[in-house]
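Trainee: make a model of this:
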Amino acid sequence: MTVLLLLLFIRTVFIAVFLGFSCRAQNFTCSTEDSTSLEAFARHLDSGRVDGWGGGSDCCQWVGVTCSNSGRVIELDLARRRLAGNISDSLGNLGELKTLNLSHNFLRGAIPNSLLHLPLLETFDLSNNDVSGQFDNTTTAAANLPSIRAFNISDNSITGAAPVWICKNSTVIKVINFADNLFSGILPLGIGDCASSLEELDLSANFIHGGFPEDLFHLRNLKKMSLQDNQFSGHLSGHLIGNLSNLTHIDLSLNELSGNLPDIFDRFPHLRFFSAQSNRFVGKIPTTLANSPTLVSLSLRNNSLSGTIDLNCSAMVNLVSLNLATNDFRGEIPKNLPECSRLRTINFARINFSGIIGCGGFGLVYKAVLSDGRKLAIKRLSGEHFQIEREFRAEIETLSRAQHPNLVRLQGYCKYKKDRLLLYTYMENGSLDYWLHEKVDGPTSLDWETRLNIAKGAARGLAYLHQSCEPHILHRDIKSSNILLNEKFEAHLADFGLARLILPYDTHVSTDLVGTLGYIPPEYGQASVATYKGDVYSFGVVLLELLTGKRPMDLCRKRENRDLIAWVREMRREERETEVFDPFLYEKRNAEEMVSVLEIACVCLSENPKMRPFTQELVSWLDKVGSVPEDELS
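Mentor: Prediction:
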């Protein structure tokens, strides 16, 4: 009897479990309407299919598809699936869709209007595609996405006016990202309709111009506002922007804003990042900005700000990065900078204060005029004591041994208490970096002949360090900001604070990873050694800068163009190398020589250090530009 009861119990449990699984499987069977819509989407792609999807099978089991218990598709996530082609408007039939993520693909064409009328859609992400066209901004055609929370169409090629009507029917939207598109015209009214919910707004890297509409400053819950790299103009109203008291991140850089910065930064109790660089702001740094206790990063570079720099570093306890370069400040260096205890990055380059002419890796550089009229550049070292001593000794040891027309000349040094001063011959035209990347008319002033001569001079200086100076010297920080130019634009290698002597029979030195991002050879990340071929790699990067006019790494460019070396290699693979050249520079009469220098640069940038030339070969090749046999570069 007991056995019979046990068997009946097992049978009952089995039936219950079986029926349970059957019900769940049946409940998750994809609806015919949604299955048809997804199949139509796949057919519109160039490949006519999506990997992981099977025709005729249950679409709820397909890759990237999530269904509700009723069998309706509620999530479609096909990010990074290498999809190419147009987006079918059949997706607009997925009436219960909550998440649509087609980001990081190769989709093109216009966004179907049907996708902008999905009543339950919460997340819409088409970022990093090649979507184009423009939105119909009429009231009747505006989107109706009442449930939308995040709307991201960044990194595409959409034109026309920014579709701020996205706010019209949603009271829950938190994120709007229109960055890296081709939106133009003024920023239309309508963004203020998001006032009750919007937390992040990114309009960066477009062509939006004119002033800010007043309803932009109704976004009282906004935390991150990125408006950089547009053509916004006019003054920044303190009365209006002060309403956005929840902001933690404000980026206004690379616009045409003017006037004074409003003194209202005490209204932002959570502000951590503020950048207004590359505008036309004038006047002093606002007192409330110079006293902000929450700021982590502050950049006001490349404006026309003036007066003295009155930073309250005892209040700015969180400041890590400060950039005030290329302004009209005067007076003395703020003596209280050490009170900014967390400050790690500071840039005062090109500020006219009391003769300051630049900022080296370990200290500020001043201009001094002696009683006999001679000019000197004086570097005052700063930082941790052991770092100051190490750089001080390295500069003196290196430059007292190395004397060459293409090296900056050390005129003397001074050691008094904690001060360490290095005195150099003054270079009238500053750094190559300044002329290529900072000075407004710099690139047009450096013609091809001048740039080629700079490359040749710098190569000769490097070859002297590597092969003629005894003992030989590794520079370890070759970059455009360490190539100084005299009044004749002749190149002089500078900044030997990281240099190391190479004793006879040595080929390298053991070292920590040092250098500057964008110039560091790839092998330095694998072994703690520095070699001659590492300097050659860095010099190859400088050659690319001379040819293209671009920085090695530039976060303001689109993602695929940020790494200069990778971009140039890709353009060469596509046989489009002439498109990399600086348009201020490229002419038919220069074409052959520029292509030759590009070939030299690419050999210097070989992933395998053994394939890179020795510096004496480099000098020889550059001296024969225009007639270098191709087999010599193999």
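Trainee: CA only for contacts and neighbour counts going forward, please
Mentor: Fine.
Trainee: show me where the stretch 401-550 of the chain has strands.
Mentor: Assignment of strands within the stretch 401-550 of the chain using DSSP state E, counting those that start in this stretch yields the ranges 410-416, 419-425, 472-474, 483-485, 491-493, 500-502, 508-510, 529-531.
Trainee: other SSEs contacting the first one?
Mentor: Right, strand 410-416. helix 385-401, strand 419-425 (3 or more CA pairs under 8 Å, 6 or more residues apart in numbering; DSSP states H and E).
Trainee: can you point me to the longest helix in the protein?
Mentor: helix 2-27 (DSSP state H).
Trainee: so what touches the helix or strand following that helix?
Mentor: Using DSSP states H and E, the helix or strand that follows helix 2-27 in sequence is helix 32-44. Under the contact criterion CA atoms under 8 Å, 6 or more residues apart in numbering, helix 32-44 has outside partners 48-50, 55, 58-59, 72-73, 85-91, 93-94.
Trainee: buried residues in helix 32-44?
Mentor: Judged by neighbour count (16 or more other CA atoms under 10 Å), helix 32-44 contains these buried residues: 34-44.
Trainee: go on, stretch 133-142?
Mentor: 134-135, 137, 142.
Trainee: same question for stretch 70-89.
Mentor: Here stretch 70-89 shows 71-79, 83-89 as buried, counting by 16+ other CA under 10 Å.
Trainee: from the contacts of helix 32-44, which ones fall inside strands?
Mentor: Residues from those lying in strands, with DSSP state E as the criterion: 73, 85-86.
Trainee: nearest to residue 507, of the buried residues of stretch 70-89?
Mentor: residue 79 (47.5 Å; CA to CA).
Trainee: before we move on, the earlier item: mean neighbour count and distance to residue 206 added to the helices and strands packed on strand 410-416, as a markdown table?
Mentor: Output for the helices and strands packed on strand 410-416, formatted as a markdown table (neighbours: other CA atoms under 10 Å; distance: least, CA to CA, whole Å):
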| stretch | mean neighbour count | distance to residue 206 |
| --- | --- | --- |
| helix 385-401 | 16 | 43 |
| strand 419-425 | 18 | 44 |
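Trainee: now show me the structure for the sequence below, then we'll compare the two:
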Amino acid sequence: MPPRFCAGAPRLALLVSFACAVLLIAPCQCVNEQGQALLAWRRSLRPTGGALESWKATDGSPCRWFGVSCDARGNVVGLSVTGVDLQGPLPANLQPLASSLTTLVLSGTNLTGAIPPEIGGYGALATLDLSKNQLTGAIPPELCRLAKLETLALNSNSLRGAIPDDIGDLASLTHLTLFDNELSSTIPGSIGRLKKLQVLRAGGNQALKGPLPKEIGGCADLTMLGLAETGMSGSLPETIGQLKKIQTIAIYTTLLSGSIPESIGNCTELTSIYLYQNSLSGSIPASIGRLRKLQSLLLWQNQLVGAIPPELGQCEELTLIDLSLNSLTGSIPATFGQLPNLQQLQLSTNRLTGTIPQELSNCTSLTDIEVDNNALSGDIRVDFPKLRNLTLFYAWKNSLTGGVPANLAECASLQSVDLSYNNLTGPIPKELFALQNLTKLLLLSNELSGVVPPDIGNCTNLYRFRLNDNRLSGTIPAEIGNLKNLNFLDMSGNHLVGPVPAAIADCGSL
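Mentor: Take a look at the predicted model:
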């Protein structure tokens, strides 16, 4: 009788042969565990345009799939899919990837629903970007467990609720962007524990209220602070002066009140201050003059009082100053003439007195001067031929005297001039009508005399022309018919005589 162990030999050989045949025919017919987890998420989506067409169960490894990256051992370390339409929820269970996944970027992919709290278990994550989707619900506090997280981008969604109090536990965080959501409550004081934080942007959350916590001074590496268009109130804390690396402060269109802290002068890396459309009061601190890298100073539409500090003339990198719509008094500092890069000077609607400083002639980069609606007086003595780039000059509603500067004609780029509601005298300089780019010339409500120059016909791009309420005489020149783009003309309230010229019918846009 043959030994019993030999009885099954043919069957064993058959099984081995079959297994080998299967391996030869289809080696790698299924993906690994990480790939299976990704495919499970893929089945919950409705992608368009073949975005995830390469994700197939027969590929063996997900490392060749679109948006998937792996390390040398074949572990998935990155999932980055942006700008495609996935239409579905975030992956709730990628547990097989939890220990290896360092980057999860699903920006602009039309994802819906809530952020799964399970993501808080992906302990290796350094980058989590879920921005520009349609995510709803609250920010899960579980995300604050991600000790290695450096970038958290949840902006441009419809997230509600509060910023988690434990946000300060993310000790490695450098970038936190939460703007354009529907977040409410306040910015937690724990934010000050984020010593490595460089960018904080939470603007566009109108229900985000309360003051900027004084603990913000603990974010020593902060370069960008953006909290615009929120319901934030209270005053800026003195601790803002501890932000020695801050480059941009953008807290505009909020409910900020109180004064601008003197300590802001310690933020010597500042290039941009955007604090407009608030209820800030008090004076502009002279310490701003220490900000030698400052390029933009926008404080318009507040309740600021006092004089404009002449120390601003020390900020030689300034390109834009807008202090309009406040209650500032005193004169326009002559030190502004020390700003060679200044392009826009906007001081409208204050209570400024004195003259327009002749020193502005040194600001040869100026494109825009707006000093209207103040109490300025004296002649206009700016050396306009030096301002070759000037496109706009508004000085209406002041008490300016003397004549309309004929040397404005040297500003070949000039597009708009408004000197209305002053005490200007003398004739209208005919040289102005050689300005081929001039579209608006408003000289109404002055004491101008003489005739309307026939040279008006040379200013063919003019579309708004007002000379009403002056002491002009003579006739309306027929050359006005050359102004094909003219759509508003007012010469009433003068001493003009004669007929309205028939050529005015050629002003087809009037």
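Trainee: now render the ones in strands among the contacts of helix 32-44 of the first structure as TSV, adding distance to residue 110 of the first structure.
Mentor: Below are those laid out as TSV (distance: CA to CA, whole Å):
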residue	distance to residue 110 of the first structure
73	23
85	11
86	8
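Trainee: tell me the one of those nearest residue 566 of the first structure?
Mentor: residue 85 (25.9 Å).
Trainee: just confirm residue 258 of the second structure is within a strand.
Mentor: Yes: assessed with DSSP: H, G, I helix; E, B strand; the rest coil, residue 258 of the second structure lies in a strand.
Trainee: contacting residues for it?
Mentor: 234-236, 279-282 are the contacts of residue 258 of the second structure under CA under 8 Å, 6+ apart.
Trainee: among these, which lie within strands?
Mentor: Reading strands off the contacts of residue 258 of the second structure with DSSP E, I get 234, 279-281.
Trainee: circling back to that earlier point, and of the buried residues of stretch 133-142 of the first structure, the nearest to residue 256 of the first structure?
Mentor: Once CA to CA is applied, the member of those that ends up nearest residue 256 of the first structure is residue 134, at 25.3 Å.
Trainee: mind checking what that closest one lines up with in the second structure?
Mentor: In the second structure, the residue matched to residue 134 of the first structure (TM-score structural alignment) is residue 138.
Trainee: isn't its match right up against residue 159?
Mentor: Yes: using CA atoms under 8 Å, residue 138 of the second structure is in contact with residue 159, at 5.7 Å.
Trainee: related to what we said a few turns ago, would you list the helices and strands packed on strand 410-416 of the first structure in CSV and tack on distance to residue 510 of the first structure?
Mentor: Shown next, in CSV, are these (distance: least, CA to CA, whole Å):
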stretch, distance to residue 510 of the first structure
helix 385-401, 15
strand 419-425, 26
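Trainee: that's a helix at residue 489 of the second structure, yeah?
Mentor: No: counting by three-state DSSP, one finds residue 489 of the second structure to be strand, located in no helix.
Trainee: mind listing what it touches?
Mentor: So residue 489 of the second structure contacts 464-466, 510 (CA under 8 Å, 6+ apart).
Trainee: now these: which count as buried?
Mentor: 464-466.
Trainee: which of these lies closest to residue 488 of the second structure?
Mentor: Closest to residue 488 of the second structure, out of all of those and judged by CA to CA, is residue 464, at 4.9 Å.
Trainee: counterpart of residue 278 of the second structure over in the first structure?
Mentor: Residue 278 of the second structure maps onto residue 279 in the first structure, by TM-score structural alignment.
Trainee: burial count for its match?
Mentor: Residue 279 of the first structure sits with 22 neighbouring residues when counted by other CA atoms under 10 Å.
Trainee: state the distance from it to residue 332 of the first structure.
Mentor: Separation of residue 279 of the first structure from residue 332 of the first structure (CA to CA, to the nearest Å) stands at 24 Å.
Trainee: could I get the buried residues of stretch 133-142 of the first structure in CSV, plus columns for secondary structure and distance to residue 544 of the first structure?
Mentor: CSV is the format used below for those (DSSP: H, G, I helix; E, B strand; the rest coil; distance: CA to CA, whole Å):
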residue, secondary structure, distance to residue 544 of the first structure
134, strand, 36
135, coil, 39
137, coil, 43
142, coil, 47
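Trainee: as a markdown table, the residues you listed with distance to residue 509 of the first structure would be great.
Mentor: Output for these, formatted as a markdown table (distance: CA to CA, whole Å):
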| residue | distance to residue 509 of the first structure |
| --- | --- |
| 134 | 57 |
| 135 | 59 |
| 137 | 63 |
| 142 | 65 |
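Trainee: looking at those residues, which is nearest residue 168 of the first structure?
Mentor: Distances from residue 168 of the first structure to those, taken by CA to CA, are shortest for residue 142, at 8.3 Å.
Trainee: isn't residue 229 of the first structure up against residue 208?
Mentor: No: look at residue 229 of the first structure against residue 208 with CA under 8 Å: they stay out of range, at 9.0 Å.
Trainee: with neighbour numbers in mind, choose between the two.
Mentor: Neighbour count, other CA under 10 Å: between residue 229 of the first structure and residue 208, residue 208 has more, with 26 against 23.
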